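Colleague: Pasting the sequence and the predicted model now:
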Amino acid sequence: MGNTFRHSAGFGKRMEYYLIGLMLKEGLDCYVPLVDDDGIDVVIRKSDGTYIEIQIKARSKEVADGDAALFAALIHEHRDNYYFLFYSERLETMWILSSEEFLKECVTNKNGKNCGKRSIWFNGNKIDKSIGEKKEYVYPRFEKYIATNFDRFK
C-alpha cells in the first residue's frame, strides 16, 4: 500500500500545482483558495479585471487501459465564469470546457450510487494497424476542447 497510496492520494494535488505553475508561466494571475469546498482549485483574474473559477481534474498514467481520460462521478450544476481543466497524464492532453460546455457534453448517471453525478470520457481504444496493438485516442467530438495553452482563460 505504501507507495501506491501516497501516489494516488497526492497525485491530484500535484497535478493542480503543476498546471497552475504552467498558467503562471503564461502570465496568468492565479489565486489558490486555502480550502476546496466549492470545487474551485484556482481563481484567475483576467486582464479586464473579471474573475473566473477553475476546477482541475487529472488522470494518472497508472489508470486502467482505456480510462486515460475518464472523469467520473462529478457533482456539477451550471455556474457562470466557471471552467473545467481536464488533464490526462498518459495521453499528455488537456481539455478546457466551460460549465455550459461540460453540461452539454457530459453524461448524467440515471441510477445507482452515483445517481445525478456526471461523467465525461474523452477517449476510447482502437487497434493501431501500424503496430497491431490497442491504442488510446481522443474521441473526435472532443478534439475542439483540446488546449495546448491557457488562452481561453486570458
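Modeller: Here it is on my side, so go on. Numbering: from 1, shown residues only.
Colleague: For the rest of this, base every contact and every neighbour count on C-alpha atoms.
Modeller: OK.
Colleague: tell me, which strand in this structure spans the most residues?
Modeller: Longest strand of the chain, by residue count under DSSP state E: strand 51-59.
Colleague: and that strand, what does it pack onto?
Modeller: helix 2-25, strand 42-45, strand 70-74, strand 82-88 (3 or more CA pairs under 8 Å, 6 or more residues apart in numbering; DSSP states H and E).
Colleague: Same list (the ones you listed) but as JSON lines, adding distance to Ile56 and mean neighbour count.
Modeller: Formatted as JSON lines, those follow (distance: least, CA to CA, whole Å; neighbours: other CA atoms under 10 Å):
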{"stretch": "helix 2-25", "distance to Ile56": "6", "mean neighbour count": "14"}
{"stretch": "strand 42-45", "distance to Ile56": "8", "mean neighbour count": "19"}
{"stretch": "strand 70-74", "distance to Ile56": "11", "mean neighbour count": "18"}
{"stretch": "strand 82-88", "distance to Ile56": "5", "mean neighbour count": "22"}
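Colleague: next, the one to line up against it:
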Amino acid sequence: MAFRDSASFGKRQEYIAVAELLKRGFDVYMTLVDDQQIDCIVRLEDAPPRYIDVQIKARSKTAKHPGTFAAMVIKDPRPNFFFIFYSEAADTYWVMPSLTIVDKANVGKSGKAEGKYRLDLTNTHRDGTVKPRPKWEQFQGAFDLLRAQPEKS
C-alpha cells in the first residue's frame, strides 16, 4: 500500500471508529490535531461529567501483519486514556485501556523498538484467514469499557 493510501486508510478508519462510538450512544468530540495521542474525546454524563481520551489505530487487510500494532509510544498512560484498535482483515475492534497495554503488551528490548509497545491481536492461519487471538477476547468489541468507572488507586 502506497503511503498516501496508507495515510488515507488510517484517517478513514478513525472516522469509522468514531461512527461506531456514535452508534453506541457515546458523545464524541474530534480533535483537530493528533499531537497528544488523542484522536477523539468521549464525554460521559456522570456527575460530574468524565472525559475519556481515545487513540485509534487501524491495520489494513493488505498489511504484512494485519493484526500487529507495533512501535507504539504511550506518552502518559492513565485511567481515562484508551486505545481502539481495528484490524480490517479480522474485521474486529478491540478497546483497551492504556494502562492495560503498558502492563500486557510486549516491549521492545533494543534498536528502534526499544521501550515501544507491541500488540499482536490476531493470528494468520495457513489458509490466509486472519482471526482474533483468544488472549485478547475480553477487549473485542468492548466499547462498554469506556463507560466503566476507573479503579481507585
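Modeller: The structure has been received and is ready for your questions. Here the structure is a predicted model, which means the values were calculated and not measured.
Colleague: returning to what we had before: wait, which of the helices and strands packed on strand 51-59 of structure 1 is closest to Tyr139 of structure 1?
Modeller: Closest approach to Tyr139 of structure 1 among those is made by strand 70-74 (11.7 Å; CA to CA).
Colleague: What residues in structure 2 pair up with the closest one?
Modeller: Per the alignment by TM-score structural alignment, strand 70-74 of structure 1 matches residues 68-72 in structure 2.
Colleague: now the longest strand of structure 1 against strand 82-88, angle please.
Modeller: 20 degrees (axes from the mean of the first three to the mean of the last three CA atoms, to 10 degrees).
Colleague: with structure 2 superposed, average distance for strand 51-59 of structure 1?
Modeller: After superposition onto structure 2, strand 51-59 of structure 1 sits on average 0.4 Å from its aligned residues (mean CA distance after the TM-score superposition for structure 1).
Colleague: Which residues are in contact with the residue most central in space within structure 1?
Modeller: Nearest to the geometric centre of structure 1 sits Phe86, at 1.4 Å (CA atoms, centre = their mean). Contact analysis of Phe86 of structure 1 by CA atoms under 8 Å, 6 or more residues apart in numbering lists 56-58, 94-96.
Colleague: just to revisit the earlier point, ok now the longest strand of structure 1, how far from the chain's centre?
Modeller: Counting by CA atoms, centre = their mean, to the nearest Å, strand 51-59 of structure 1 is centred 7 Å from the centre of its parent chain.
Colleague: Mind listing residues that contact that strand?
Modeller: With contacts defined as CA under 8 Å, 6+ apart, strand 51-59 of structure 1 is touched by 12, 15-16, 39-46, 68-71, 81-90, 153.
Colleague: Go again with 6 Å.
Modeller: For strand 51-59 of structure 1, contacts defined as CA atoms under 6 Å, 6 or more residues apart in numbering pick out 39-45, 81-89.
Colleague: Kindly report the same for stretch 63-81 of structure 2.
Modeller: Counting by CA under 6 Å, 6+ apart, 52-54, 59, 87, 98-99, 113, 116-122, 150 sit against stretch 63-81 of structure 2.
Colleague: Got a ChimeraX select line for the buried ones in these?
Modeller: Selecting only the buried entries of the contacts of stretch 63-81 of structure 2 in ChimeraX, with 16 or more other CA atoms under 10 Å as the criterion:
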select :52,53,54,59,87,98,99,116,117,118,119,120,121,122
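Colleague: Report the two of the contacts of stretch 63-81 of structure 2 separated the most.
Modeller: Greatest spatial distance in these: Ala113 and Pro150, 29.7 Å, computed using CA to CA.
Colleague: Whatever residue of structure 2 lines up with Phe142 of structure 1 - nearest residue in space that isn't next to it in sequence?
Modeller: In structure 2, the residue paired with Phe142 of structure 1 is Trp136, using TM-score structural alignment. Sequence neighbours aside, Leu121 is the residue nearest to Trp136 of structure 2 in space, at 6.6 Å (criterion: CA to CA, 6 or more residues apart in numbering).
Colleague: aligned partner of that neighbour in structure 1?
Modeller: Aligned partner of Leu121 of structure 2 by TM-score structural alignment: Phe122.
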